[in-house]
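Undergrad: the sequence and its predicted three-dimensional model are supplied below.
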Amino acid sequence: MQELLDPRNDFVFKRIFGSEDNKDVLLAFLNRTFAESGEPPLTEIVLLNPYTDKDAPLDKQSIFDIWAKTVEGKLINIEMQLFNKYEIEKRTLYYWSKRYSSQLQEGQTYKELKKCVTINILNYSFIANDRYHNVFHLREDHTGLELSDDIEVHFMELSKLDDQAIPVEGGLINWLLFLKGADKSNWEVLKMNEPTLKKAMDTLEFLSQDREARRLYEERQKYLHDEASMIEWAMEKGLKKGRAEGEHAKAIEIAKNMLSVGIEVSVIAQVSGLSEREIESLKPIQ
């Protein structure tokens, strides 16, 4: 039997959680997520960008985030981050705000705006505490009074999980241990705790044995490694705001290289010091 694919690869993650056939898997995962932030369980979820065979791993138009909506209209975005793209908090707020503001059509009032939830699953540590699941809302500093419930941001840090600490009851940690790649000998325990995990595991095993799925996975894995290496290289070069004017040409050259491998403009701006408008102007004319 071939080695299992890594479910932390965003292409594989979306195949498991973001397909119409596996909506029950996504629903179970979300209910365990929201249970930890004190919210009632969901009974139904609508996928706004379900996985299709047209989602090519190297196509810049393919989106491997999962966008979903509840029957009440609450919007949910789930993103798997295998490598650190830096400035994740600013990136999160930027994309959260775009999703939130895009709800309004011309002539609609602000009361039409629905809650937007962002769930970031990170393969690295980011928040300076020992909690593997942190949830953020908009509250008053002294009293904890909530200004609005419309913003909710989750960070799940797989690096903070103890692989040996297999839980004895149901809960989100079972799902996260599966995503982290817990020893397969522990799968039976995880399935007993969370029965819907069996379908996620069966999907992963099927994909791991499928030749075309493995080929697409390897293409995506190479792309993610190349992207991470490019960002690390640019960071090591110290290309950031405040650099000497003489380095401007070098910053442009590196920005072009990063554009060529599909790195987001906002990330390139952070590591190069160039403005997003300047970077946009470097894109080849279609």
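TA: That came through fine. Numbering: from 1, shown residues only.

Undergrad: hey, let's count contacts and neighbours off CA atoms from now on
TA: Noted.

Undergrad: what segments of the stretch 101-250 of the chain are strands?
TA: Counting by DSSP state E, counting those that start in this stretch, the stretch 101-250 of the chain has strands at residues 116-122, 133-139, 146-157.

Undergrad: any chance of these in JSON lines, plus mean neighbour count and distance to Ile66?
TA: Converted to JSON lines, these look like this (neighbours: other CA atoms under 10 Å; distance: least, CA to CA, whole Å):
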{"stretch": "strand 116-122", "mean neighbour count": "22", "distance to Ile66": "10"}
{"stretch": "strand 133-139", "mean neighbour count": "16", "distance to Ile66": "19"}
{"stretch": "strand 146-157", "mean neighbour count": "17", "distance to Ile66": "14"}
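
Undergrad: adding distance to Arg91, write those out as JSON lines.
TA: As requested, these are arranged in JSON lines below (distance: least, CA to CA, whole Å):
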{"stretch": "strand 116-122", "distance to Arg91": "11"}
{"stretch": "strand 133-139", "distance to Arg91": "15"}
{"stretch": "strand 146-157", "distance to Arg91": "12"}
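
Undergrad: looking at these, which is closest to Ala228?
TA: Nearest to Ala228 among these is strand 116-122 (13.8 Å), distances taken as CA to CA.

Undergrad: the structure to be compared is supplied as follows:
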Amino acid sequence: ARKARGREENIRNKIMSRYLNPYTDFGFKKLFGEEANKDLLIDFLNQLLPNHHQIAKLTFRNTEQLPALEPERKAVFDIFCASASGERFIVEMQKAEMPFFRERSLFYVTFPIREQAKKGKKWLFQLRPVYFIAILDFEYDESEERRRFLREVALRDQEGDLFSDKLHFRFLQMPLFQKQEYELKTHFDKWIYFLKNLPDLEHIPAILNEPVFQKAFRIAELANLSREQYAAYEQNLLDYWTSTAVFDNAMKKGWIKGKREGKREGKIEGKIEGKIEGKEEGKIEGKIEGKEEGKKEIALTLKWKGFTLEQIVEITGLSIDCVRQHLLSSN
């Protein structure tokens, strides 16, 4: 029993850090989606907006958007808010690449556009701007020479002139942000560095030691969570590990096929159904229920991330011989 508790503690130490992971649903909404932390969201969004759309105040809106007609599909946003002057902002944290992500982005912006129509009143189509901001934990497919961390998209004509100022997209491809602490020049740089490196930090870097980031670090500190919040985050983090492990290995094994020639037609040929169950009070019984092949692929990713053989066995539920054989055959 003592040995088992020791293994659980080792796993916990490996998974948990001082600060929460903002790529998880819990972590992202804890930082940016709570009323008490609106100042953090405003400060972050203003780094992505032109001067004439800077936010002074904002209001959170219902993240579940129902269709105009019953059979149509609804949309559920991570964060949906509006400024005092009427601009709408959808903010999404996307953990893993999905088919038709761009099309999904277009579908999402139809909701804040359509809701501006004044029912039962004379309305002259005076739209307020809509911004779709996506923080991506992956690179979406572009040709090598066009790869960039921040991609800004607007409605432009064939001459490149702005056709309308009412619709804007911001895609942040986080893996392409490679700046180190000493290279951070702008406030925007600091925000991106904070989001990308937060789970690995053990203290506030000197360059981030200013009020807005001091608050963000305080909100993100796991020790400040209640027991219920901690248990919810722990489960959420393990779910995140599962989803990223599945995607990473699907890419490595060639289950996701495509072309990197400006546009890729992605196809997922393998399906892994994984679920990690965790218990609160500091105890993780990391059991993954699903197909054995899925467990093996997650085991391989855990190995890449530095987990020991014993930890992998504890998390996946596979036998030690099975894990050892799979890891050896994958070298």
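TA: Looks like it arrived, so ask away. Everything numeric here is computed off the predicted structure, so don't read it as measured data.

Undergrad: now what about the TM-score between them?
TA: The TM-score (TM-score structural alignment, normalised by the length of the first structure) is 0.68; 230 aligned residues with a CA RMSD of 3.5 Å.

Undergrad: right, and the strands of the stretch 101-250 of the first structure - which one's nearest Asp226 of the first structure?
TA: Of these, nearest to Asp226 of the first structure by CA to CA is strand 116-122, at 18.0 Å.

Undergrad: out of the strands of the stretch 101-250 of the first structure, which gets nearest to Met235 of the first structure?
TA: strand 116-122 (19.6 Å).

Undergrad: and the residue nearest to the spatial centre of the second structure, how far is that from Phe138 of the second structure?
TA: Centroid check for the second structure by CA atoms, centre = their mean gives Met93 as the closest residue, at 3.3 Å. Distance of Met93 of the second structure to Phe138 of the second structure, computed by CA to CA, to the nearest Å: 11 Å.

Undergrad: ditto for Tyr240 of the second structure
TA: 14 Å.

Undergrad: tell me, what's touching those two both at once?
TA: Common contacts of Tyr240 of the second structure and Phe138 (CA atoms under 8 Å, 6 or more residues apart in numbering): Lys95.

Undergrad: so what's the residue nearest to the centre of the second structure up against?
TA: When contacts are counted by CA under 8 Å, 6+ apart, Met93 of the second structure is found next to 23, 25, 28, 78, 134-137.

Undergrad: that one maps to what in the first structure?
TA: Met93 of the second structure maps onto Met80 of the first structure when the alignment is built from TM-score structural alignment.

Undergrad: how about the nearest residue to Ile256 of the second structure once chain neighbours are set aside, what does it touch?
TA: Excluding its sequence neighbours, the residue lying closest to Ile256 of the second structure (CA to CA, 6 or more residues apart in numbering) is Ile268, at 4.7 Å. Shown in contact with Ile268 of the second structure (CA under 8 Å, 6+ apart): 250, 255-257.

Undergrad: which ChimeraX command selects the buried ones in those residues?
TA: Here is the ChimeraX command that selects the buried residues among the contacts of Ile268 of the second structure (16 or more other CA atoms under 10 Å):
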select :250,255,256
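
Undergrad: adding distance to Glu35 of the second structure, write the contacts of Ile268 of the second structure out as CSV.
TA: Formatted as CSV, these follow (distance: CA to CA, whole Å):
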residue, distance to Glu35 of the second structure
Ala250, 38
Trp255, 41
Ile256, 39
Lys257, 42
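
Undergrad: buried set for stretch 176-184 of the first structure?
TA: Of the residues in stretch 176-184 of the first structure, those buried (16+ other CA under 10 Å) are 176-182.

Undergrad: what about the counterpart of Arg131 of the first structure in the second structure, neighbour count?
TA: Correspondence of Arg131 of the first structure to the second structure, assessed by TM-score structural alignment: Arg148. By other CA atoms under 10 Å, the residues close to Arg148 of the second structure number 16.

Undergrad: once you drop chain neighbours, what's closest to Arg148 of the second structure?
TA: Nearest non-adjacent residue to Arg148 of the second structure (CA to CA, 6+ apart): Leu176, at 6.7 Å.

Undergrad: whatever residue of the second structure lines up with Glu219 of the first structure and Ile135 of the second structure, how far apart?
TA: Under the alignment (TM-score structural alignment), Glu219 of the first structure pairs with Gln235 of the second structure. Applying CA to CA, the value for Gln235 of the second structure to Ile135 of the second structure is 22 Å.

Undergrad: next: Lys95 of the second structure.
TA: In this view, Lys95 of the second structure and Ile135 of the second structure are 9 Å apart by CA to CA.

Undergrad: quick one: contacts for Asn22 of the first structure?
TA: 16, 199-200.

Undergrad: at 10 Å instead, please
TA: By CA atoms under 10 Å, 6 or more residues apart in numbering, the contact set of Asn22 of the first structure is 14-16, 50, 196, 199-200, 203.

Undergrad: isn't Ala84 of the second structure up against Leu58?
TA: Yes - with contacts counted by CA atoms under 10 Å, Ala84 of the second structure reaches Leu58, the gap being 5.7 Å.

Undergrad: who has more neighbours out of these two?
TA: Leu58 (20 against 12).

Undergrad: mind telling me what that one corresponds to in the first structure?
TA: Match for Leu58 of the second structure (TM-score structural alignment): Ile45.
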